[in-house]
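S.K.: Predicted model and sequence follow; I will ask about them next.
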Amino acid sequence: MESIVQQINAYRQEIEALELVTPDQLETYRIKFLGTKGIVKALFGEMRNIPAEQKREFGQVLNDFKQFAEAKYESAKETTDSDQPQAAAIDLSLPGDPIVAGTRHPINLVRRRIIDIFHRLGFAVADGPEIEDDWHNFTALNLPEHHPARDMQDTFYIAQNPDWLLRTHTSNVQVREMEKGKLPIRVICPGRVYRNETISARAHCFFHQVEGLYIDEHVSFADLKQTLYFFVQELFGKDVKVRFRPSYFPFTEPSAEMDISCLICGGSGCRVCKQTGWVEILGCGMVHPKVLESCGIDSNKYTGFAFGMGIERITMLLYGINDLRLFSENDVRFLRQFTAAT
């Protein structure tokens, strides 16, 4: 026991001689004497080697030394803390960091505008699955197996027998609405669609569409044209020029594509409009009688029209964007430009 007490006295003299004036010196002292593997901890471990009749006396010596070592540490810590510069203190009078307001994605902004316009015309919003079977995506739309028009849409198939796929258009929602048999039908179908295309400034493997469907008695192509005239003028302004061109879609007859004068170049010709001054924004037509019959609707009593447009293309025209890839790259510098939009 005497040798250990002598060692404790030596440690006490060492502590008294130490000058702890920097944080590094203080931390070194704490680890050496007060740490979990420090000297004080080790000395308490010697208690098991002390005879029983001397344990009380030795315990008092250890406690005195521990309190002495801790007092040295606390005293030095207060001195070290008081020497730290006050510049690190928080100045509560300074303004806080600004909270940057979030924004909606430009695709969602335009999608909402399109829905709002058709709401005013009495169109409800319908939704459907993005993973679809062959019947609702192709066959019910007058696209039977091996129909050459299926090649117009490069499809992502995920299963066979029966075929399951990522929908290539939101027309599958139109089919599901017609199968309900609740007439008349006046709906728009916004949503994401998928096609196996090479990603470029003008194409992507996924994009967004809004399709519309109106079925009732005595619906004519004139009703279709007036609906789309109203939509274009509400979205792009009264001065935009419009033209219809004959086209082909297997699910409509007759079919047409609708062009507007290019908003990027004002009709003078640019890369977006391929130097023509016109930009195609949607396809449309009268619902094919075979489509009506496939969905259980009497084509002798009811007629209807349908149309579909890509939201990305509309957004590019409205905001003067020339690269489709910007919509999916999540570049904050690009997205912050739409903060003020509502």
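M.R.: Cool, got the structure.
S.K.: going forward, measure contacts between C-alpha atoms and count neighbours the same way
M.R.: Fine.
S.K.: list the helices and strands the strand or helix carrying residue 115 packs on?
M.R.: According to DSSP states H and E, residue 115 maps onto helix 106-119. Packing partners of helix 106-119 (3 or more C-alpha pairs under 8 Å, 6 or more residues apart in numbering; DSSP states H and E): strand 185-194, helix 221-236, helix 311-319.
S.K.: got TSV for these, with distance to residue 38 too?
M.R.: Rendered in TSV, the data for those read as follows (distance: least, C-alpha to C-alpha, whole Å):
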stretch	distance to residue 38
strand 185-194	65
helix 221-236	76
helix 311-319	68
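S.K.: Can you tell me which of these is packed in deepest?
M.R.: Comparing the helices and strands packed on helix 106-119 by mean neighbour count (mean count of other C-alpha atoms under 10 Å), strand 185-194 ranks first with a mean of 22.
S.K.: ok now it, how far from the chain's centre?
M.R.: Using C-alpha atoms, centre = their mean, to the nearest Å, we find the averaged C-alpha position of strand 185-194 to lie 20 Å away from the chain's own average C-alpha position.
S.K.: Taking their axis directions, it and helix 311-319 sit at what angle?
M.R.: Going by axes from the mean of the first three to the mean of the last three C-alpha atoms, to 10 degrees, strand 185-194 is angled at 90 degrees with respect to helix 311-319.
S.K.: got the buried residues for the following helix or strand past strand 185-194?
M.R.: With elements assigned by DSSP H and E, the helix or strand that comes after strand 185-194 is strand 206-216. Taking 16 or more other C-alpha atoms under 10 Å as the neighbour-count basis, strand 206-216 is seen to contain the buried residues 207, 208, 209, 210, 211, 212, 213, 214, 215.
S.K.: circling back: give me the contacts around the helix or strand following the helix holding residue 115.
M.R.: Next along the chain after helix 106-119, taking DSSP H and E as the criterion, comes strand 124-125. With C-alpha atoms under 8 Å, 6 or more residues apart in numbering as the test, strand 124-125 has contacts from 115, 118, 186, 187, 188, 189, 190.
S.K.: Got another one to weigh against that:
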Amino acid sequence: MKERLEGLKLEALQELKQVASQGELNDLRIKYLGKKGALTEILRGMGGLSAEERPIIGQVANDVRAAIEEVIAEKQDAYERAETEGRLRAETIDVTLPGRPFQQGSIHPLNKVIQDIEDIFIGMGYTVAEGPEVESDYYNFEALNLPKDHPARDMQDSFYITEEFLMRTQTSPVQIRTMEARKGEAPVKIICPGRVYRRDDDDATHSFQFHQIEGLVVDRNIRMSDLNGTLKQFVQEMFGKQTQIRLRPSFFPFTEPSAEVDVTCVQCGGNGCRVCKQTGWLEILGAGMVHPNVLIAGGFDPEEYSGFAFGMGVERIAMLKYGVDDIRHFYTNDLRFLKQFSSK
């Protein structure tokens, strides 16, 4: 058996010298040292040896195994080194090459306008309030002085989910929820940004989904002049110190008196142009003094408290600020359009 082991060793070492790949090396390892390999087959015959012969043959077998494993390990290490060196050569970086331009993203123009508006009102002491986009009929209409049979509901063609729940048509429900949470404690001074939904035309100036920011102030002795001064400060910070405002009488069920708010045209400065239809003015938002019924729904006594509210479409403000003539540009994800605002 000793001769067989020595012969196996010579045979294995000779074959290992001629190995040309890692695959062949692995095949030889299995052939000679595997569970069904040649060395194992020889060692199965040790049961027929005498007690004196077994330690001697066992030592020889260990020496044979060690010699074969040593050669295999050396060749395996050589293959791995060669593979690593080849990979390093292939992945060598030429540090003299010019750098590749890095495409940096930017804030979407609508998000930028929302942030700008929030910053302006936060600077005036307002806090930001949010609420659900799926709203109950009560908060979206009834608590805002729009009972179920009110004809003004036709002004807002709505997406109803059930008879009592719908996609909110305005962010005004957040005002009611905030007043309720305050439990009659003043002052309330909030803005409510968010998405709203209406079954509207899909054209250059309308969309079924758009963004609103509404504001609410409730306290003692709040007057229309406070509303006028607040909106004047807002438009001058948003469009420039030269911008003026005017309030035109209007109707909203949740405010009384109500007003449409115009600003001097941002394109011509009030001189008259195609954008303002030669009037020198552009409508940007609606506002008014909070209706007593809305104060009551929010938990405030209208004999003791008063307030004003306003609401604006973010897309409308963005279109005026950036001179965009089609609301759909904001939603088409056209990089040629969006890149224009990367530095604004």
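M.R.: Structure received. No experiment lies behind these values; they were computed from the predicted model shown.
S.K.: out of the helices and strands packed on helix 106-119 of structure 1, which comes closest to residue 157 of structure 1?
M.R.: Evaluated with C-alpha to C-alpha, those place strand 185-194 nearest to residue 157 of structure 1, the distance being 10.4 Å.
S.K.: With structure 2 overlaid, report how far the helix holding residue 115 of structure 1 is off on average.
M.R.: When structure 2 is overlaid, helix 106-119 of structure 1 sits 2.9 Å from its aligned residues on average, using mean C-alpha distance after the TM-score superposition for structure 1.
S.K.: so how far is that helix off the chain centroid?
M.R.: How far helix 106-119 of structure 1 lies from its chain's middle: 18 Å, per C-alpha atoms, centre = their mean.
S.K.: Show me what residue 155 of structure 1 aligns to in structure 2.
M.R.: Taking TM-score structural alignment, the alignment pairs residue 155 of structure 1 with residue 158 from structure 2.
S.K.: does its match count as helix, strand or coil?
M.R.: Per DSSP: H, G, I helix; E, B strand; the rest coil, the local secondary structure of residue 158 of structure 2 is coil.
S.K.: Just give the number of residues close to the closest residue to it other than its chain neighbours.
M.R.: Spatial nearest neighbour of residue 158 of structure 2, excluding adjacent residues (C-alpha to C-alpha, 6 or more residues apart in numbering): residue 198 at 5.0 Å. Burial of residue 198 of structure 2, expressed as a neighbour count using other C-alpha atoms under 10 Å, amounts to 20.
S.K.: Could you identify the residue of structure 1 that aligns with residue 224 of structure 2?
M.R.: Pairing criterion TM-score structural alignment: the partner of residue 224 of structure 2 within structure 1 is identified as residue 221.
S.K.: and its match, how far is that from residue 117 of structure 1?
M.R.: In this view, residue 221 of structure 1 and residue 117 of structure 1 are 20 Å apart by C-alpha to C-alpha, to the nearest Å.
S.K.: And the helix ranked longest in structure 2, what does it pack against?
M.R.: Using DSSP state H to assign secondary structure, the helix with the most residues in structure 2 is helix 53-90. Identification of packing neighbours for helix 53-90 of structure 2 by 3+ C-alpha pairs under 8 Å, 6+ apart yields helix 2-17, helix 22-33, helix 38-43.
S.K.: angle of that helix against helix 22-33?
M.R.: Using the same axes, to 10 degrees, the inter-axis angle of helix 53-90 of structure 2 relative to helix 22-33 is 170 degrees.
S.K.: and the aligned residue in structure 1 for residue 138 of structure 2, how many residues sit next to it?
M.R.: Taking TM-score structural alignment as the criterion, the aligned counterpart of residue 138 of structure 2 in structure 1 is residue 135. Using other C-alpha under 10 Å as the criterion, residue 135 of structure 1 is surrounded by 18 other residues.
S.K.: which secondary structure element contains residue 135 of structure 1?
M.R.: Counting by DSSP H and E, the element that carries residue 135 of structure 1 is helix 134-137.
S.K.: The helix or strand following that helix vs structure 2, mean deviation?
M.R.: Toward the C-terminus, helix 134-137 of structure 1 is succeeded by strand 157-159 as the next helix or strand (DSSP H and E). For strand 157-159 of structure 1, the mean distance from the matching residues in structure 2 following superposition reads 3.8 Å, by mean C-alpha distance after the TM-score superposition for structure 1.
S.K.: Following element in sequence after strand 157-159 of structure 1, please.
M.R.: Next along the chain after strand 157-159 of structure 1, taking DSSP H and E as the criterion, comes strand 164-166.
S.K.: which element follows that following strand toward the C-terminus?
M.R.: Once the chain leaves strand 164-166 of structure 1, the following helix or strand, as judged by DSSP H and E, is helix 171-179.
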